[in-house]
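1. need a 3D model of the sequence below.
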Amino acid sequence: MGEVLAVDLLNLNADDRHFINTLLGEGEVSVRIQQADDSESEIQEAIFCGLWRVRRRRGEKLLEDKLEAGCAPLALWQAATQNLLPTDSLLPPPIDGLMNGLPLAHELLAHVRNPDAQPHSINLTQLPISEADRLFLSRLCGPGNIQIRTIGYGESYINATGLRHVWHLRCTDTLKGPLLESYEICPIPEVVLAAPEDLVDSAQRLSEVC
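-> Model prediction:
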């Protein structure tokens, strides 16, 4: 996970909050997390890679407002490890039209249960699979409570599933349409994380404007 540094912004006055909002802007990664206490965390990467605005709300009430520096914000690390590890008993009943759904399910479960076998990617785009296979895998994984969107070369939508460290990733391009669909087995997909060199670069850029 690495070190995550945090500054509390909850009690800033309106002028200071406006300054922070203008300075940070909006970067390439945004995250929503539905918390167990019915609150929701909204996370937006700044234009400075590795700098994250983390806000948590319940309804219209702002409960937390923090600025964090790190490869990923603490709330995301915590939420990504909450689900239990799966067992083969979770396999849903077979459905008509299955082609490769069952072996892919066993591959996925094997890597989830073995941290030494992570990260691992199951690229559905490169495999002969049916809609029944997709449905079977979706039923196996179940819904999660984290939604991530990244922009850059096209858009990526990365949803946590109900299984620990299993993410459903879809990459699209406005002109070319779908580019990639995969299941990623890892604590947090690499495309979301800020690299150490990005953090160094952001610190240098911040020192120039502050």
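
2. can we go C-alpha only for contacts and neighbour counts from here?
-> OK.

3. and the closest residue to Ser39 other than its chain neighbours, how many neighbours?
-> Ranked by CA to CA, 6 or more residues apart in numbering and with sequence neighbours excluded, the top spatial neighbour of Ser39 is Arg58, at 4.4 Å. If you count neighbours by other CA atoms under 10 Å, Arg58 ends up with 14.

4. what's near enough to touch Arg58?
-> By CA atoms under 8 Å, 6 or more residues apart in numbering, the contact list for Arg58 reads Asp38, Ser39, Glu40.

5. so the last one makes contact with Val54?
-> Put plainly, it is Glu40. No - counting by CA atoms under 8 Å, Glu40 sits too far from Val54 to count as a contact (10.5 Å).

6. the more surrounded of those two?
-> The neighbour comparison of Glu40 against Val54 (other CA under 10 Å) goes to Val54, with 24 against 20.

7. check which helix or strand covers the more buried one.
-> strand 51-58 (DSSP states H and E).

8. for this structure, which segments count as helices?
-> 14-24, 74-80, 101-113, 131-141, 196-209 (DSSP state H).

9. not counting sequence-adjacent ones, nearest residue to the residue nearest the centre of the chain?
-> Most central in the chain under CA atoms, centre = their mean is Ile148, positioned 4.4 Å from the mean C-alpha point. Nearest residue to Ile148 in three dimensions, chain neighbours excluded: Val31, at 4.5 Å (CA to CA, 6+ apart).

10. cool, Asp8 as well?
-> Of all residues not flanking Asp8 in the chain, Lys66 sits nearest, at 4.6 Å (CA to CA, 6+ apart).

11. can you tell me how far the one you found sits from Trp167?
-> Noted for Lys66: a distance of 26 Å to Trp167, by CA to CA, to the nearest Å.

12. and this one, so I can compare the two:
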Amino acid sequence: MKTAIRVVSDAADGAANDLAIGSGSLDVFYNGLTSASALAKRAWRDGDELARTYPNATALLSNAAAAVGSQKSGARTQLYGLANLSDPERKLIGEVLGAGEVAGVVALPDGSLAQIRESVLAGIWRVRIGSEPAREYLEVGAIPQIVRRAATDLTSADLAIGAAPDGAMNVQPVLAEIRERARVWRFGMRAHVINLTLLPMSVIDLAFLQQSLGNGPVQLIFRGYSTCRVQATGIRNVWSVQFFNSTDNIILDMLEVGGVPIVALAADEDFQDSAARIQEIIEAYFT
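-> Purely as a prediction, here's the structure:
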């Protein structure tokens, strides 16, 4: 199931959008600097001077610090707009937050794309919707809400199972299992995992499985100890989760029936760690 995700938008022309990560589109939005390396260039400035020069950015960071300190993984996210920041203040925010391990794109109902990127402070995300002009904001939470909304609103509630092609082995019972689990899953329930790597599935099986599930509006890439790609399928509550080795070969291929897969979510301990780190940054550079 290693295929490029394509989403047909609701725009009049019905054009398909390739949701590609790593092609440089996110590099314009995120400069990739970490908090330490970027802020070191400003270390010579007095903290009070930074606070006076960048008052809106300073206030935003203080609010984000308070928010992430009280955030819980299952709680509603908290949003902070960037519209009132000057360009230098936006740059400062980018330097403080840096670029973390999770990035993604989300197709929206109007045909536009949203770009999301977790900062080096887990649980603090930067989101940009559309372009020229783009709407940008910070979001504190396990995952930006547009990910959950798109995966719910822009997917089908039922899985239609057609006749399997010649040469298929086990795809029909797998599809039946997916359909039954997706129908009964509700928020708060444990995700049901189907490990395709361990199943006797032929190339024909996998192709028909991909065709039946279709592609959804969300693609996330997690780059930690290994690369993980999380994609919403065209069926509500069904996700493709694939892990890759250093040569870009799939080493673990799974389907998860449930909410956004846990590998992409910030956890409670992440919020507490990020709260401590951002507070240290504020005290070191802005006071």
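
13. looking at Lys66 and Trp167 of the first structure, which one has more neighbours?
-> Set Lys66 of the first structure next to Trp167 and count neighbours by other CA under 10 Å: Trp167 wins out with 28 against 18.

14. show me what the more buried one lines up with in the second structure.
-> If you follow Trp167 of the first structure across to the second structure using TM-score structural alignment, you land on Trp239.

15. what sits closest to its match if chain neighbours are left out?
-> Trp239 of the second structure's closest residue in space is Ala232 (CA to CA, 6+ apart), at 4.6 Å.

16. in this structure that neighbour contacts Ser240, no?
-> Yes - using CA under 8 Å, Ala232 of the second structure is in contact with Ser240, at 6.3 Å.

17. of those two, who's got more company?
-> Remark: of Ala232 of the second structure and Ser240, Ala232 carries more neighbours, 32 against 24, as counted by other CA under 10 Å.

18. picking up where we left off before, neighbours around the aligned partner of the residue nearest to Ile148 of the first structure in the second structure, how many?
-> By TM-score structural alignment, Val31 of the first structure lines up with Gly104 in the second structure. Number of residues near Gly104 of the second structure (other CA under 10 Å) recorded here: 24.

19. who's in contact with Gly104 of the second structure?
-> Neighbouring residues of Gly104 of the second structure by CA under 8 Å, 6+ apart: Ile21, Gln115, Ile116, Arg117, Val218, Gln219, Leu220, Ile221.

20. farthest-separated two in those residues?
-> Farthest pair in the contacts of Gly104 of the second structure (CA to CA) is Arg117 and Val218. Separation: 13.1 Å.

21. distance-wise, check the residue nearest to Pro178 of the first structure when sequence neighbours are not counted relative to Thr125 of the first structure.
-> Closest residue to Pro178 of the first structure apart from its sequence neighbours, by CA to CA, 6+ apart: Thr172 at 4.3 Å. Here Thr172 of the first structure is placed at a distance of 12 Å from Thr125 of the first structure (CA to CA).

22. shared neighbours, those two?
-> Leu179, Leu180.

23. tell me which of these two has more neighbours.
-> Each of Thr172 of the first structure and Thr125 has its neighbours counted (other CA under 10 Å); Thr172 has more, 17 against 13.

24. so that one touches Leu180, yeah?
-> Yes - under the criterion of CA under 8 Å, Thr172 of the first structure makes contact with Leu180 at 7.0 Å.

25. just tell me the aligned range of stretch 186-206 of the first structure in the second structure.
-> So stretch 186-206 of the first structure sits over residues 258-278 in the second structure, by TM-score structural alignment.

26. again, but for stretch 119-139 of the first structure
-> Aligning stretch 119-139 of the first structure against the second structure (TM-score structural alignment) gives residues 191-211.

27. just how off-centre is the strand holding Val54 of the first structure within its chain?
-> Here the centre of strand 51-58 of the first structure is set off from its chain's centre by 14 Å, with CA atoms, centre = their mean, to the nearest Å.

28. likewise stretch 175-182 of the second structure?
-> With CA atoms, centre = their mean as the basis, stretch 175-182 of the second structure stands 25 Å off its chain's centre.

29. what's the mean deviation for it versus the first structure?
-> For stretch 175-182 of the second structure, the mean deviation from the first structure after alignment is 0.6 Å (mean CA distance after the TM-score superposition for the first structure).

30. residues touching the aligned partner of Ala83 of the second structure in the first structure, list them.
-> Aligned counterpart of Ala83 of the second structure in the first structure: Leu10 (TM-score structural alignment). By CA under 8 Å, 6+ apart, Leu10 of the first structure lies in contact with Leu63, Glu64, Asp65, Lys66.

31. which among those residues end up buried?
-> Buried residues within the contacts of Leu10 of the first structure, counting neighbours by 16 or more other CA atoms under 10 Å: Glu64, Asp65, Lys66.

32. you'd agree Tyr80 of the second structure is up against Val127?
-> No - the pair Tyr80 of the second structure / Val127 is not scored as a contact, 10.2 Å apart, by CA under 8 Å.

33. any shared contact partners between the two?
-> The contact sets of Tyr80 of the second structure and Val127 overlap at Tyr137, Leu138, Glu139 (CA under 8 Å, 6+ apart).

34. dump the residue contacts of the last one.
-> Applying CA under 8 Å, 6+ apart, one finds that Glu139 of the second structure lies in contact with Thr77, Gln78, Leu79, Tyr80, Ile124, Trp125, Arg126, Val127.

35. need the residues you listed in a markdown table with distance to Asp248 of the second structure, can you?
-> Shown next, in a markdown table, are the contacts of Glu139 of the second structure (distance: CA to CA, whole Å):
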| residue | distance to Asp248 of the second structure |
| --- | --- |
| Thr77 | 33 |
| Gln78 | 35 |
| Leu79 | 35 |
| Tyr80 | 36 |
| Ile124 | 28 |
| Trp125 | 26 |
| Arg126 | 27 |
| Val127 | 27 |
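
36. the residue nearest to Ile148 of the first structure and Tyr183 of the first structure, how far apart?
-> For Val31 of the first structure, the distance to Tyr183 of the first structure - CA to CA - is 18 Å.

37. do the same with Pro196 of the first structure
-> Distance, Pro196 of the first structure to Tyr183 of the first structure, using CA to CA: 25 Å.

38. do Asn83 of the first structure as well
-> As for Asn83 of the first structure, its distance to Tyr183 of the first structure is 16 Å (criterion: CA to CA).

39. more neighbours: which of the two?
-> Tyr183 (23 against 16).

40. go ahead and confirm that one touches Ile122.
-> Yes - at 5.1 Å, Tyr183 of the first structure counts as touching Ile122 under the criterion of CA under 8 Å.
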